[in-house]
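In: Requesting a structural model of the entry that follows:
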Amino acid sequence: MTAAIDEFLGHLAARGRSPHTIAAYRSDLGAFIRWAAAAGLPEVAAELSPRDFRRYLAALHAAGRAPASVRRAVASLNGFYHFLVERELLDRNPLERLSTPKLISRLPRVLTVAQVQSFFAAFDRTTAIGQRDLAWAELLYAAGLRVAELCALDLDSVDLDDQHLRVIGKRDKERRVPFGDHAAEALRAYLRTGRPALLAAWGKPPNEPFALFLGLRGQRLSRARILQLLADYALRAGLGGRLSPHVLRHTCATHLLDGNADLRFVQELLGHESLSTTQRYTHVSVQRLRGVYDRAHPRATEPEQP
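Out: So this is what the prediction gives:
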């Protein structure tokens, strides 16, 4: 089965799926192979039955995996078996009738404007690393970028005069994304002094000379490093250590809608294919509006009983 999985992952790469997506498939399929081996199941994909996959689903539930995690695991297996059927290596997909747990719709976590200000106050603007980190953090919030989009930015992705980014999103779709003065100021400082200082400290030609954000060894700043740094800065800002790039993306969208931005504009900014994906942020904004109304309107809440 390992050879078939490698062929499937190569197929995904040829179709332009992102390295992060391919890594997720590899992780999910590898986890299934390890479970199947431990359970004494056949190593050949064609010899596995729907019952085997129901057992795996039960094992994931018993291990306490979240519904979203279980759904992703099943989706990865489903994609792999669909590929085998398409290549006529199997007659049918044994997962086609496997039911997955329903997801509870949760509104995205959003920072308040005060929390955003506290977050950005935690960066040291006097060091090369602080200037670099402030620049990418400003872009996450200003442009609502996905972390993979941020890490993929090159020097020529940035137009400081027009204050726009050229972003390569999901399925290699390109879009132009504006950013504001705070992000532009942070980028200028990083490009003027921070990035050259990082290159001088490394003392060698960088591995990816055109990468916008560089690590201490001249390499492109990775997703894992961004996540780690975000958690560190969140702790310094008193926000806890669970701040993620997606929270800043959610916050960007919600604050734009709070400021009466058009929903279609937010959809284009975020690179959503469907407007319904963007519409969930309107629920957050309505909830925030409800909170303001309840606090401000004299007859918004029930009167006190005499």
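In: CA atoms for contacts and neighbours, from now on please.
Out: Noted.
In: Help me confirm that Arg171 comes into contact with Ala13.
Out: No - using Cα atoms under 8 Å, Arg171 is not in contact with Ala13, being 10.8 Å away.
In: So if I had to pick from these two, which one is more boxed in?
Out: Ala13 (14 against 10; other Cα atoms under 10 Å).
In: Tell me how far the residue lying closest to that one once chain neighbours are set aside lies from Ala68.
Out: Leaving aside its sequence neighbours, Ala13 sits nearest to Ile22 (Cα to Cα, 6 or more residues apart in numbering; 7.2 Å). Ile22 sits 18 Å away from Ala68, going by Cα to Cα, to the nearest Å.
In: more neighbours, the two?
Out: Using other Cα under 10 Å as the criterion, Ile22 and Ala68 rank with Ile22 on top: 19 against 14.
In: buried residues in the helix or strand harbouring that one?
Out: Ile22 belongs to helix 19-38 when assigned by DSSP states H and E. Counting neighbours by 16 or more other Cα atoms under 10 Å, one finds that the buried residues in helix 19-38 are 22, 25-26, 28-29, 32-33, 36.
In: Now the second one, please; I'll put the structures next to each other:
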Amino acid sequence: MDEVVNEAQNAELIKELKQEPINELDQFVKYLSAERNLSPNSVDGYTRDVRQFLKFIEATGKRIQDVDHRTIRTYLGFLQKQNYSRRSTARKLSSVRAFFSFRQHHKGIEKNPTEIISAPKLEKKLPNFLQEDAVDLLLEAPDQSTPYGVRDKAMLEMLYATGIRVSELVGLGLDSIDYGALEVRVFGKGRKERIVPVHSAAAEMVRTYIKDARKALVKKRDPKKGATTALFVNYRGERLTTHGVRLIMNKYVREVGLSRGITPHAIRHSFATHLLEAGADLRYVQELLGHVDLSSTQVYTHLSKARLRDIYMRSHPRA
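Out: Got it, this is the predicted structure:
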């Protein structure tokens, strides 16, 4: 970066740069949480991306109000030299674009310097998913003679029965499931509520967990913290985190000998793929997954077609 300024010669400028962007970043974070109602994970992602951009601006000696489309292109070139993938670069550009859109509408700046910048074209990646027999192996892996095993069994059953995200799973409360209607009330991205059906076997597994295992786990909770309404709790009787679910999933993936890289999201992918292969309507699956854009769901049709072609090539006598 040839434009990096001499910090000793520009101490006042650097001081000014460090004050203004941080204040604006704080305001941007509050806007994401309060007005756009994004999840904590999404807010953290935006914050990291925008903070990285602001540090780059500081290093090049520019002020935030001096940023134009050429600065954005230089930043994208910097990311490329740092070997960021196209997907990561596109996400970072999206975060910076949102930041300048915020400044445009809340700070009165005339132009968004990212408007004429195109995101890098992304390679299409088919999501990981499990065959039905592999899902069966995974769901049967927990040892149901222990409270943790009962919890894990209920958790895995819920993931595959509903296709919900892991963040939605850990957000479930004791009142989230209507056992009579066999429905789950889920809060997805942007705290948008949707109702997802759940089959009776999974719902009954959750009831068993609540009746026995959960009671044993919440006994370990610090009495000073009071009761918790979280459905799935950890060994301390506190709400299970997304990281905790991933660790639990990794344990069972290793135990049953599945390939590495199978995450809770792979169960969501499996849920969607299996429904489409069984003839479910694409828009119905879109509604179940909570996708705003149908194109987000269409990736599963490509996946399904790829599998069907593989079956054809292996099965047809003349293939």
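In: counterpart of the residue nearest to Ala13 of structure 1 in structure 2?
Out: Under the alignment by TM-score structural alignment, Ile22 of structure 1 pairs with Val43 in structure 2.
In: Tell me how far that match lies from Asn234 of structure 2.
Out: 24 Å.
In: and the longest helix anywhere in structure 1, what does it pack onto?
Out: When structure 1 is parsed with DSSP state H, its longest helix is helix 275-296. With contacts taken as 3 or more Cα pairs under 8 Å, 6 or more residues apart in numbering; DSSP states H and E, helix 275-296 of structure 1 sits against helix 245-258, helix 263-270.
In: what are the ranges of the strands in structure 2?
Out: 177-178, 183-187, 193-197 (DSSP state E).
In: can you name the residues of structure 1 that the last one overlays?
Out: Under TM-score structural alignment, the alignment places strand 193-197 of structure 2 onto residues 174-178 of structure 1.
In: Tell me the buried residues in the matching stretch?
Out: Result for stretch 174-178 of structure 1 [16+ other Cα under 10 Å]: buried residues 175-178.
In: which residues of the stretch 51-200 of structure 1 fall in helices?
Out: For the stretch 51-200 of structure 1, helices defined by DSSP state H, counting those that start in this stretch occupy the ranges 67-86, 113-121, 128-143, 147-151, 181-189, 195-202.
In: Out of these, flag the one nearest Tyr233 of structure 1.
Out: helix 113-121 (6.9 Å; Cα to Cα).
In: Pull out the buried residues from the closest one.
Out: In helix 113-121 of structure 1, counting by 16+ other Cα under 10 Å, buried: 116, 118-120.
In: do the same with stretch 272-288 of structure 2
Out: With burial defined by 16+ other Cα under 10 Å, the residues of stretch 272-288 of structure 2 counted as buried are 272-277, 282, 285-288.
In: do stretch 160-173 of structure 1 as well
Out: Result for stretch 160-173 of structure 1 [16+ other Cα under 10 Å]: buried residues 160, 164-170.
In: Whichever helix in structure 2 runs longest packs against which elements?
Out: Counting residues, the longest helix found in structure 2 (DSSP H) is helix 11-34. Under the contact criterion of 3+ Cα pairs under 8 Å, 6+ apart, helix 11-34 of structure 2 touches helix 40-60.
In: Show residues contacting stretch 28-42 of structure 2.
Out: 43, 47, 99, 102, 189-191 (Cα atoms under 8 Å, 6 or more residues apart in numbering).
In: buried sites along that stretch?
Out: 28-29, 31-33, 37-39.
In: So what would you say the end-to-end distance of that stretch is?
Out: 13 Å.
In: Distance from the chain centre to that stretch, please.
Out: 15 Å (Cα atoms, centre = their mean, to the nearest Å).
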